[in-house]
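Colleague: missing the sequence, but the structure's below:
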């Protein structure tokens, strides 16, 4: 009797699954890939949040991008609308037409 274990052949499907788990997945040019676009903060938290949301497209197939783009567009439009709605500095009283 021998203490060695006979080598067994691993089915191809199991070998691929274990390689993927080990981070050794085959390169798939059709798979989503990060664009690695640098997003510079603007200083406006609403706008910056929308720019960060664009990073979600890095992990989606191309047909999933439109949903993210529409969401970001809506968020940016809301941020611009909010800027218009904020009250500005008080307007000084007009002296036009008053008699002293």
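Modeller: Cool, the structure landed. Bear in mind the structure is a predicted one, so any value in this text is a computation, not a measurement.
Colleague: CA only for contacts and neighbour counts going forward, please
Modeller: Noted.
Colleague: in the longest helix along the chain, what's buried?
Modeller: In the chain, taking DSSP state H as the definition, the longest helix is helix 65-85. Buried residues in helix 65-85, defined by neighbour count with 16 or more other C-alpha atoms under 10 Å: 65, 68-69, 72, 75-76, 79.
Colleague: okay, pairing it with this:
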């Protein structure tokens, strides 16, 4: 039991003599798979669905989708306030 712990004893794989580098499980980012329940408002539901477009884009392009959705949700909320008047 007094055997020293090392990468081999722990089953770790690293870069060094007699070891191979570990490849990531996926080749790139993957979608989170978040399930969103419909809100009942077609406009809002379409905007929320639009967020899924970011899954197919590189990270630096996500902001465009987020800003578009934010703008649409803000407009939908403004329209609710305008209808109250």
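Modeller: Looks like it arrived, so ask away. Keep in mind it's a predicted model, so treat the numbers as computed, not measured.
Colleague: thinking again about what came up before, for the buried residues of helix 65-85 of the first structure, name the two members farthest from one another.
Modeller: Of all pairs drawn from the buried residues of helix 65-85 of the first structure, the widest gap by C-alpha to C-alpha lies between 65 and 79 and measures 20.9 Å.
Colleague: so where do the helices sit in the second structure?
Modeller: When assigned using DSSP H, the helices of the second structure occupy the ranges 7-10, 42-50, 62-84.
Colleague: dump those helices to TSV, plus distance to residue 36 of the second structure.
Modeller: Written out in TSV, the entries for the helices of the second structure read as follows (distance: least, C-alpha to C-alpha, whole Å):
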stretch	distance to residue 36 of the second structure
helix 7-10	40
helix 42-50	8
helix 62-84	15
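Colleague: what's the closest of those to residue 28 of the second structure?
Modeller: Proximity of these to residue 28 of the second structure was assessed by C-alpha to C-alpha; the nearest stretch is helix 62-84, lying at 15.3 Å.
Colleague: how much does that closest one stray from the first structure?
Modeller: On superposition with the first structure, the average gap between helix 62-84 of the second structure and its aligned counterparts reaches 0.6 Å (mean C-alpha distance after the TM-score superposition for the first structure).
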